[in-house]
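Participant: Next come a sequence and a model predicted from it.
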Amino acid sequence: MARNIPNVAGRRYLASMAIDDDVLDWLLDSDPALRWQVQRDLAGDPPAVWEATRALVATEGWGADLLSKQDPDGQWAGGSFFPAGFFGSAEAEQPGQPWVATTWVLKDLREWGLDAAALPDEAEKLEANSRWDYDDLPYWGGEIDVCINSYTLASGAWLGADVSALAKWFPAHRLADGGWNCEAEEGNSTRSSFHSTLNAVRGMLAYERITGDTSLRDARHGGEEYLLSRNLLYRASTGELVGEFATQFVYPNRHRYSVLAALDHFRDVSLLEGTPPDPRLSDAIDQVRAARQPDGTWLQSRRLAGRTWFDVDVPAGEPSPWLTLIGTRVLDWWDAAR
């Protein structure tokens, strides 16, 4: 795909230090949800260019497709976290879970850059019509699962809902070792989880970035320290790899931890707070660099099981545009600091 970018001795002026023209063109030939991030983070396009592409998320491609599937009451698939009729159905006996209900759709749309103005009155509709599967609790109050609450906190801030009470839940439910665990509220664990802690700090960071409220920063920093003290990879007890999931990269990762997803979070923190990369990230960076293919791409790992509205990335084993965007910008951020 031809691009009007200046050349000097055959080289483009690019924001990325780790991408060549062929890979960049491949990434730019994509849905607006991905393309605007490539323009901003890798191509070095001015804001007027990538903001115009970002605006297309509401009217073209995946974003528009998801918006078209919304129920009149503001939900998707008739449910908050699971679709209506899920429990007791044949689908509930299958591996994974469906990713089509309201919380997952809002998470996708927010992360794809959809303008909240494309969802007028969404906060009010969910307040009136959506309840959690757990104890029939009201949507914007959250429930007992930290991952669910993290998505709700971020989406509520984005949509203008009052989630100030939910924000206070996070420091109150942080575990003694510094992080969070979705199993803790059921009394099944007193130790933090890599998965839950990353979801928690990502939700709190999104809340802070959108609202400007820094009241959760100390709690967030504590969760980030939990991950940093383990170099994003290792068990504190044995020093062994926390699990194969840490070095298996997948998009969409939904709730699933990997060092690539964690590094993308720490990059976001660095950009918001104006801080350099922590040296303890170096082992995780090495894992991301090692996974980069000779052509400059990253391969999709085994995708998460469960029904989706449609695919937004490639099958396992193929070069992933999303993972290539994320991997490239993480390495650019790290390398630029050195």
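Facilitator: Cool, got the structure.
Participant: make it CA atoms for all contacts and neighbour counts henceforth
Facilitator: OK.
Participant: can you tell me how far the residue positioned nearest the centre of the chain sits from residue 155?
Facilitator: With distances taken as C-alpha atoms, centre = their mean, residue 111 lies nearest the centre of the chain, 6.3 Å away. Distance, residue 111 to residue 155, using C-alpha to C-alpha, to the nearest Å: 10 Å.
Participant: Over to residue 83?
Facilitator: Distance of residue 83 to residue 155, computed by C-alpha to C-alpha: 18 Å.
Participant: which one of the two has more residues nearby?
Facilitator: residue 155 (27 against 19; other C-alpha atoms under 10 Å).
Participant: Longest helix in the protein, please.
Facilitator: Ranked by residue count and defined by DSSP state H, the top helix of the chain is helix 194-211.
Participant: all strands of this structure, in order?
Facilitator: Under the criterion DSSP state E, the chain contains strands at 7-8, 11-12.
Participant: what sits against residue 158?
Facilitator: Contacts of residue 158 were listed using C-alpha atoms under 8 Å, 6 or more residues apart in numbering, and they are 110, 116, 207, 210.
Participant: I figured residue 34 was touching residue 112, is that so?
Facilitator: Yes: under the criterion of C-alpha atoms under 8 Å, residue 34 makes contact with residue 112 at 7.1 Å.
Participant: Check it against this one:
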Amino acid sequence: MTAWLHESDPALRWQVERDLLGEEPGVWRATRARVATEGFGARLLALQDPDGRWAGGAYFPAGHDEAAEDGQPWTATTWTLNSLREWGLDPAVLRERRTAELLAQNCRWEYDDLPYWGGEVDCCINGWTLANGVWLGVDVTAVADWFVEHRLPDGGWNCEWVEGSTRSSFHSTLNALKGLLAHEVATGGTDATRAARRSGEEYLLRRGLFRKLSTGEPVAPWVDHFAYPFRWFYSVLNAAEYFREASLRDDVPPDPRLAEAMEIVRAARRPDGTWLQDRRHPGRVWFEVDAAAGEPSKWLTLSGTRVLGWWDSRTP
């Protein structure tokens, strides 16, 4: 199984070398450097517009007609930056292209025409703006502070707050946490942003990553539907990836309240050690980066293998 994973695009291969094979840094860093010149990463870089954007838009491509498409398109600037960052592209490549500056000049959110690096009202969008901003060296302090100001009374976040929602969402809270963690890794954060991250983590942990606090029932069937790319969609595997990264960052053992969720991840592993792609999220893409529905997924197998390895090795 590991050999099968290793025969992959550099965007995945370097993570296999670092997280599963335990290669020396010189080995996996050399592979990671190839993301800019080979495979998925190079293909996305070649699609960048001269004005710094992708597909002419911030969250949606230019000319997007929701009624005319099956699913949300995934080709615009934010989704492309998310992929390049998650695949390990050296941000110096985009800094040489003056991408952050060009986006500040030329890219505005479809919501109220707001400036790109200032974020908007959607928690998930602001989480990605925060992560992409610190990755590219942009001062996104105001976006980090936005999460402190917009945390809901139960400790998490909900993109529907602007419509009056006062209860947090699993999806929104996880995406907010990813942005706050990236900000903290890059800058150290502040007392307030660190407290907000702890609060959001507690929201998910109190629910075991997948249960309603009120009844103990699973919050929805999508919690164990694993699909890559994760996009904005919540699953216990997506959340486990976050908690693994946060645990390693904070140098603390896994929280025991993750136990039941981790067994859901384990139960999805097939006898050959792989995880299957549940589905492909509908919507326009530049190109496919993983298996079709029902086939073994290299990306999900990487995720499942490393989170179980972390859990099994560090849980007392």
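Facilitator: Looks like it came in fine. From a predicted model like this one, the values you see are computed outputs, not experimental measurements.
Participant: residue in the second structure matching the residue nearest to the centre of the first structure?
Facilitator: Superposed on the second structure with TM-score structural alignment, residue 111 of the first structure falls opposite residue 86.
Participant: equivalent range in the second structure for the longest helix of the first structure?
Facilitator: Counting by TM-score structural alignment, helix 194-211 of the first structure corresponds to 170-187 in the second structure.
Participant: now swap in stretch 140-152 of the first structure and tell me
Facilitator: Mapping stretch 140-152 of the first structure onto the second structure (TM-score structural alignment) gives residues 117-129.
Participant: Okay, helices next: where are they in the first structure?
Facilitator: In the first structure, the helices defined using DSSP H lie at 21-28, 32-38, 47-55, 61-68, 102-111, 122-129, 146-159, 164-172, 194-211, 217-228, 259-273, 282-291, 321-336.
Participant: Flag every buried residue along stretch 19-38 of the second structure.
Facilitator: The neighbour-count check on stretch 19-38 of the second structure (16 or more other C-alpha atoms under 10 Å) flags 19, 20, 28, 29, 31, 32, 33, 34, 35, 36 as buried.
Participant: Also stretch 95-105 of the first structure?
Facilitator: Buried, per 16+ other C-alpha under 10 Å, within stretch 95-105 of the first structure: 97, 98, 99, 100, 101, 102, 103, 104, 105.
Participant: Would you mind finding the match for the first one in the second structure?
Facilitator: Meaning residue 97 of the first structure. Counting by TM-score structural alignment, residue 97 of the first structure corresponds to residue 72 in the second structure.
Participant: Touching, its match and residue 280? I think so.
Facilitator: No: here residue 72 of the second structure does not reach residue 280: they are 11.9 Å apart, not a contact under C-alpha under 8 Å.
Participant: returning to what we had before: can you tell me what sits against the longest helix of the first structure?
Facilitator: Residues from elsewhere that reach helix 194-211 of the first structure (C-alpha under 8 Å, 6+ apart): 146-147, 149-151, 153-154, 157-158, 167, 170, 179-182, 213-214, 216-217, 220, 223-224, 227, 255-257, 262, 265, 269, 272.
Participant: can you rerun that using 7 Å?
Facilitator: For helix 194-211 of the first structure, the external contacting residues (C-alpha atoms under 7 Å, 6 or more residues apart in numbering) are 146-147, 150-151, 153-154, 157-158, 179-182, 214, 216, 220, 223-224, 255-257, 262, 265.
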